[in-house]
Every structure is written in structure tokens, then in C-alpha cells.
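*Asks:* Sequence and predicted model, in that order:
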Amino acid sequence: MNELLEQIAACVEFGKINKPSSYPPNMKGQDGADELAKQALEEGVTPGDILKFGLMVGMEKVGLKFRENKVFVPQVLMSAKAMSGAMEHLKPFFTSGEAERKGIFVIGTVEGDLHDIGKNLVAMMVEGNGYEVIDLGVDVKAEKFIETAEMYPGCVIGISALLTTTMSNMKSIVAKIKVHNPDFKVCIGGAPVTQDFSDKIGADSYKADPQGVVEFLNSIAC
């Protein structure tokens, strides 16, 4: 069992989606995360263990490499695709309640900003680390964040911005969220965002990379 979970983790780490996939070259012709997750379930490994000791291990390694500039966006996207391929086999168990997620993360790009690459990377990394992700897309208003957070009690709200011109919208959105419910946790990020800015607008957390967001969520979930 341990060897199978290690293989799943490796497939996620290096972006091996399934057997037909030719990437990475050194794993060509081998089973990928898709086939191995299915095999693990057939052999009696629980969905929770596949997630915790397979997918999450692989995604954490990718996240740390990305933080250290040892891999770049294309590699992270391939890892996310491998993770998604395996998750297709696990989702029915989470949907039915047979297996549990660690928490819920609501994420969107701030109102006025249509960029989504950074948001998508965070969403994929968070999902691969055991959380249910509610992706609201781009150009998201405060009201949408609040409405969605009300639907998922205990969730954490993630707000992304790529442009300095939309940071002011981030400030007003965080203020509206906190006025509505001071207990809502808000994590912000994006290229122009800094810890100083986060402190000034009253966000609960600022993280410079996807792995940092995962670490923040884990600190709350524990």
C-alpha cells in the first residue's frame, strides 16, 4: 500500500497524468495518477489515505519547489492535471460524505481584475492539499464573496489581484466582508500585494505563493 501511495505522490509531483501521457519523458508508458488512484481504491485503500498520503504529499512537494523557483507554472499545471485525474476517482466519496475534506476555500479575483492564472494556481494547490475549493472566477464583487461565504460556514475567503489599480477594490471588499461578519477569515495575495498592505486593510493573512496559502489554511484547520 505504501509503495502505491508513493507512486501516486510521484505522479503528482512530476505531472504524470495517465498512462497515455508522454510527460514526463522518463515516465512514458507508466501508469499515471489516474490509473494508480483507481487501483488503490480497488485494493482497499481509503479515499482519505489516497488524498493525504498520495495527492497531498505530491502537491506539497510541487508547492515547495515552486516557492524556491525550482519549477515553474507549466510544471505546476501538469501536476495539477495529474492531481485532478486522480481526484475524479475520489470525488464521489467526498460528495457522499463517506470521506471528508479538511475545509472549504472560497476564492476569486477581485472586482475589476480579469487575471486568473495566479488564482487558478492557488485553487489547484489548495484542492490538492485536501480542501474543497469554490472558485468564483474573476471580477468578483464583495457581495458575491459574502453570499458564498454565508453558504459555506467556516470557510476561508481568498482574494487575488494582479494589478495595482485593483488593489483599492481589494481594500473595499475586505472592509465590506469584515463589516458583514468580522469572523470571516480573508486571505489575500497577488503580484502587487504586500504584508504591509494586508495589515492596513485588515486581511487575516497575506501569502506570496500558493504553498503559503495552504500553510495558512492548515494552521486554521489544525
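*Replies:* In hand now; what should we look at? Numbers count the residues shown, from 1 in each chain.
*Asks:* alpha carbons only for contacts and neighbour counts from here, please
*Replies:* Noted.
*Asks:* The nearest residue to S160 once chain neighbours are set aside sits in which helix or strand?
*Replies:* The shortest distance from S160 to any non-neighbouring residue, by C-alpha to C-alpha, 6 or more residues apart in numbering, is to T109 (4.6 Å). Following DSSP states H and E, one finds T109 within strand 104-109.
*Asks:* Report the inter-axis angle for the next helix or strand along the chain from that strand versus strand 104-109.
*Replies:* Sequence order places helix 117-128 as the next helix or strand after strand 104-109, per DSSP H and E. Direction vectors for helix 117-128 and strand 104-109, defined by axes from the mean of the first three to the mean of the last three C-alpha atoms, to 10 degrees, enclose an angle of 170 degrees.
*Asks:* next, the one to line up against it:
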Amino acid sequence: MSNLTQLARALVDLDEELVSSLVKQKIEAGEPPLNIIKECNEGMGQIGKLFETNEYYLSELIMSGEILKGVMSELEPLLANVEKDSSSAGVVVIGTVKDDIHDIGKNIVVTLLKGTGFEVVDLGVDVPAETFVKTMRETGAKVLGLSALLNFTFPAMKEVVDQLAAAGLRDKVKVMIGGAPCNEEVRQFAGADFLAKDAATGVSFCKQIYGQN
């Protein structure tokens, strides 16, 4: 963890007071909100690894989530002003896959998408594949975002893509995945179209699909 920033390390240490103080300092110094989120994402990635090696348990995951909610309450007013668009840019369906209850990263993407003019259908967390497929059929959305923080939920991502294919929807939908442990190998395993390494690239992908770029 020696390469982590002070903010990321404070998050890993579950030091709520220090995290809050550092975030406020960064905001006052004019630090872009997406940079602050990037540091938090680094911390969450480390927390995910600690959970998978049984060094952290569910209570630590829940605590880290609560700390991040506090961070987001500070950043959301700033994120809402990152980019505005008066017209609807398109519909995006998004959710955290089954057996994963993490929503901080997903919520960041949702906030940015809404700020950019997209209509977002947020299905929440622990979402079954059937619900994703049903919602894609009902909304006619061109983009589906799948979020996960835990490695063992990668098969749930693949199941969503497989069920889209079985429903005859796969060629009509672009699937985007994201979350701290997601990488190109995971994208290929899941059969997704795009890996969103951060919230901003996820928004860029959605704009590209809807011809906004």
C-alpha cells in the first residue's frame, strides 16, 4: 500500500475523520472532483483485495461504503456541474450485478451521466441477470452498464451478457463494465464491449454510442 495517496490510504484505514478532512482540503484547493474520486477508487480497490484475502470482512466493506457516501455528498454538487446538456442524450441502464452490494462507483457514473444529459435507469445493487434483460427490452436503451467490486461476481457479469444473447438483444446493446478489479481480461471473459476504467471514460463511451462525440 506504499504507493497509495494519503487519501486512498486513509480510506483503506477506515479513518473517516481524516478522509473527510482531506476531501474538504482538496475541494478548497480547487482539486477537480474526478481526481478526488480517482484517489478514492484506488483505496476501494485495495479494500476489495483485503476482503478477498480475508483480511477485511463485511463490516469493513460496509464501513468503507459509508465513508464514501460522505465523500460523495461533498462532491455531488461539484460533479453535477462538470458538464451540462439541456437535451436528452439517450437512455443508459446501469446496476451492480447479483451478489455485489457496492454502489459508490455506479453512483458516480450515474451522477455524471445525468449531468451530461442522459436519462439513466438505475437498477441499484445485487441485480439478477433477468432484471437487466427485462429492463433493456422495456427501455430500448443502447447501453447497459454493469458494476462490480468483488472478483467472485465476474461470472454474474457474463451471465447478463449470455442472457442478453439468449433473448435476442445482444446485437442491439453495448455492454460496459466497471469497478476497481475489472480489467481487459474480465471484459473478454464477460463478453462485454467496453471497460470503463473510470467514470469519465464510461460517460465518453455512452456519448460515443449515442453519437454525442
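*Replies:* Arrived safely, thanks for sending. Everything quoted here is computed from the prediction, not taken from an experiment.
*Asks:* Could you get me the TM-score between them?
*Replies:* Here the TM-score for the pair of chains, by TM-score structural alignment, normalised by the length of the second structure, is 0.62; 157 aligned residues with a C-alpha RMSD of 3.3 Å.
*Asks:* Give me the aligned partner of the residue nearest to S160 of the first structure over in the second structure.
*Replies:* Aligned by TM-score structural alignment, T109 of the first structure pairs with T96 of the second structure.
*Asks:* With E3 of the first structure instead?
*Replies:* Aligned partner of E3 of the first structure by TM-score structural alignment: none.
*Asks:* Next, find the distance separating E74 of the second structure from A29 of the second structure.
*Replies:* 14 Å (C-alpha to C-alpha, to the nearest Å).
*Asks:* again, but for I209 of the second structure
*Replies:* From I209 of the second structure to A29 of the second structure the distance is 35 Å (C-alpha to C-alpha).
*Asks:* who has more neighbours, those two?
*Replies:* Using other C-alpha atoms under 10 Å, the more surrounded residue of I209 of the second structure and A29 is I209, with 14 against 9.
*Asks:* unless I'm mixing things up, that one is touching A141, no?
*Replies:* No. Contact between I209 of the second structure and A141 fails when scored by C-alpha atoms under 8 Å: they sit 10.6 Å apart.
*Asks:* How about E111 of the first structure, nearest residue that isn't a chain neighbour?
*Replies:* Using C-alpha to C-alpha, 6+ apart, the nearest residue to E111 of the first structure is D139, at 3.9 Å.
*Asks:* contacting residues around the counterpart of that neighbour in the second structure?
*Replies:* D139 of the first structure maps onto D126 of the second structure when the alignment is built from TM-score structural alignment. Residues near D126 of the second structure by C-alpha atoms under 8 Å, 6 or more residues apart in numbering: T96, V97, K98, D99, D100, I101.
*Asks:* now for the lengthiest helix in the second structure, which elements pack on it?
*Replies:* When the second structure is parsed with DSSP state H, its longest helix is helix 58-79. Here helix 58-79 of the second structure touches helix 6-12, helix 16-28, helix 33-52, helix 104-115, going by 3 or more C-alpha pairs under 8 Å, 6 or more residues apart in numbering; DSSP states H and E.
*Asks:* Work out the gap between the third one and the centre of the chain.
*Replies:* The one in question is helix 33-52 of the second structure. Its chain's C-alpha centre and that of helix 33-52 of the second structure lie 11 Å apart, by C-alpha atoms, centre = their mean, to the nearest Å.
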